[in-house]
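[1] Sharing a model prediction with you, sequence too.
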Amino acid sequence: MSDASNPYLAPESPMIDRPADLSRPRKGTPGLLVGWVIVFLVNLPIPVMFGSALTEGNARIGMTVGTVALGLVGGLFCQRSYRIALALTAGGVAVAITQVIAIPQFIAGSIGLMVSTTLGLADPNFDVGSNEMTLWSGGLVTTLVTGSLLMGLALGIGLLFQLLGFGGGSVQTVEKPPTLE
């Protein structure tokens, strides 16, 4: 029985060796995670300064737990998707530069405080002028909301950079189909 008479065999075609795309690291490369950690740490000074001025005691523990959780979530996102990693790190650099005037950080922190106060997680007599936030849950929620807003801003800026074609390739990359010669 010849191969041509067997309908269940796959047709033979010449093997085409495709060169590996070495310009992009694969998911899970340590370089992406290192880049995220550096950008994350560079973005901490202003939010930590504002947060420390408004909290004391257990609220600072909540703030620390929230900061660690945000760092781990960002690292997980960077490990799962190359595109997200590039966007988060490139946008994170842009957000870090805004610390000079700290408008996004101040707005995100204010929203975080409003959410904590609305949920009743801040002390009932919490006054922004004093550092009376002492509940760990208030520090945690304020930090998670503030950090999530800033990470969302960084991601949006990074995706905009990608859309405009800056760094890391274009969003609309189309691979040519292989041709048989």
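    Perfect, thanks for sending it.
[2] use CA for all of it now, contacts and neighbours both
    Will do.
[3] Run the chain-centre distance for the biggest helix by length in the chain.
    Ranked by residue count, the top helix of the chain under DSSP state H comes out as helix 136-163. Put simply, helix 136-163 sits 8 Å off its chain's centre (Cα atoms, centre = their mean, to the nearest Å).
[4] Pull out the buried positions in that helix.
    Judged by neighbour count (16 or more other Cα atoms under 10 Å), helix 136-163 contains these buried residues: 136-151, 153-159, 161-162.
[5] Do a quick rundown of the helices in this protein.
    Assignment of helices within the chain using DSSP H yields the ranges 30-42, 45-54, 58-80, 82-97, 103-118, 136-163.
[6] Any chance of a markdown table for the ones you listed, columns distance to Leu22?
    Putting the helices of the chain into a markdown table (distance: least, Cα to Cα, whole Å) gives the following:
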| stretch | distance to Leu22 |
| --- | --- |
| helix 30-42 | 14 |
| helix 45-54 | 35 |
| helix 58-80 | 18 |
| helix 82-97 | 13 |
| helix 103-118 | 36 |
| helix 136-163 | 19 |
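[7] Presented hereafter is structure B, for comparison with structure A:
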Amino acid sequence: MDDSNPYLAPRSGLGDRSRSRPRLDRRLLGALAVFLLNLPLAIVIALRNASGDAWIGVLLGLALLGLLGVLVCSISERVGFTMIVGGIGIALFQVVPILHGIAGLIALWLTFAAGLLPHPGQVTTWPAGFCISLVTGMLLMKLSMGLGVLLLVLTPPRWRGLATRVIR
């Protein structure tokens, strides 16, 4: 107890600890879970289409997309939550992968137009694999943000446990 003020509470050696886990941990786990949920279709399509050094580019692109998702979720709680909600919806669309196919075709076309593919559909170099996986992933991330915004607007806040909490 401090002798100068008798009304102060005694100091504890333990320190004050938060009773709940930090939100950052849950967002990072959510981002990692959404990334892993969206990975199966990407791996199956890459197994079928990539050959030679293209696998190096595909793996680099997937690693960069995973880091980008974790970074976005760690910077802003609102954007991270929106991306996680939309990413779960995009992962469910893998059952009928129309969105994934359109994004992949756009990525293939852009990669061919940039001159990274010798012939359309032949992904043999690592820059082509990198470009295709990165463009496809970025398009799907944008779709997940749009779907997340749509789902958050259409559902009441109490369904998400946000009735008493403000997200910044």
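    Noted; the coordinates are in hand. Bear in mind that the values here come from a model prediction, so they are computed numbers and not experimental data.
[8] re the thing from before, select, out of the helices of structure 1, the one closest to Ser23 of structure 1.
    With Cα to Cα as the criterion, Ser23 of structure 1 lies closest to helix 82-97 of the helices of structure 1, at 11.9 Å.
[9] Give the aligned range of the closest one in structure 2.
    Under the alignment (TM-score structural alignment), helix 82-97 of structure 1 falls on residues 77-92 in structure 2.
[10] how close does that stretch sit to structure 1?
    By mean Cα distance after the TM-score superposition for structure 1, the fitted stretch 77-92 of structure 2 averages 0.7 Å away from its aligned residues in structure 1.
[11] chain center to stretch 79-93 of structure 2: distance?
    For stretch 79-93 of structure 2, the distance to the chain centre is 8 Å (Cα atoms, centre = their mean).
[12] what comes up buried for it?
    Buried, per 16+ other Cα under 10 Å, within stretch 79-93 of structure 2: 79-91.
[13] returning to that earlier point: where does the longest helix of structure 1 end up in structure 2?
    Equivalent residues of helix 136-163 of structure 1 are located at 126-153 in structure 2, counting by TM-score structural alignment.
[14] Pro54 of structure 1 -> structure 2?
    I think there's a mix-up here, since residue 54 of structure 1 is Leu and not Pro. Using TM-score structural alignment, the partner of Leu54 of structure 1 in structure 2 is Asn49.
[15] Skipping its backbone neighbours, what lies nearest that match in space?
    Leaving aside its sequence neighbours, Asn49 of structure 2 sits nearest to Val123 (Cα to Cα, 6 or more residues apart in numbering; 6.5 Å).
[16] what about the one you found, how many neighbours?
    Number of residues near Val123 of structure 2 (other Cα atoms under 10 Å) recorded here: 26.
[17] That one: what's it in contact with?
    Val123 of structure 2 makes contacts with 49-51, 54, 117, 129, as judged by Cα atoms under 8 Å, 6 or more residues apart in numbering.
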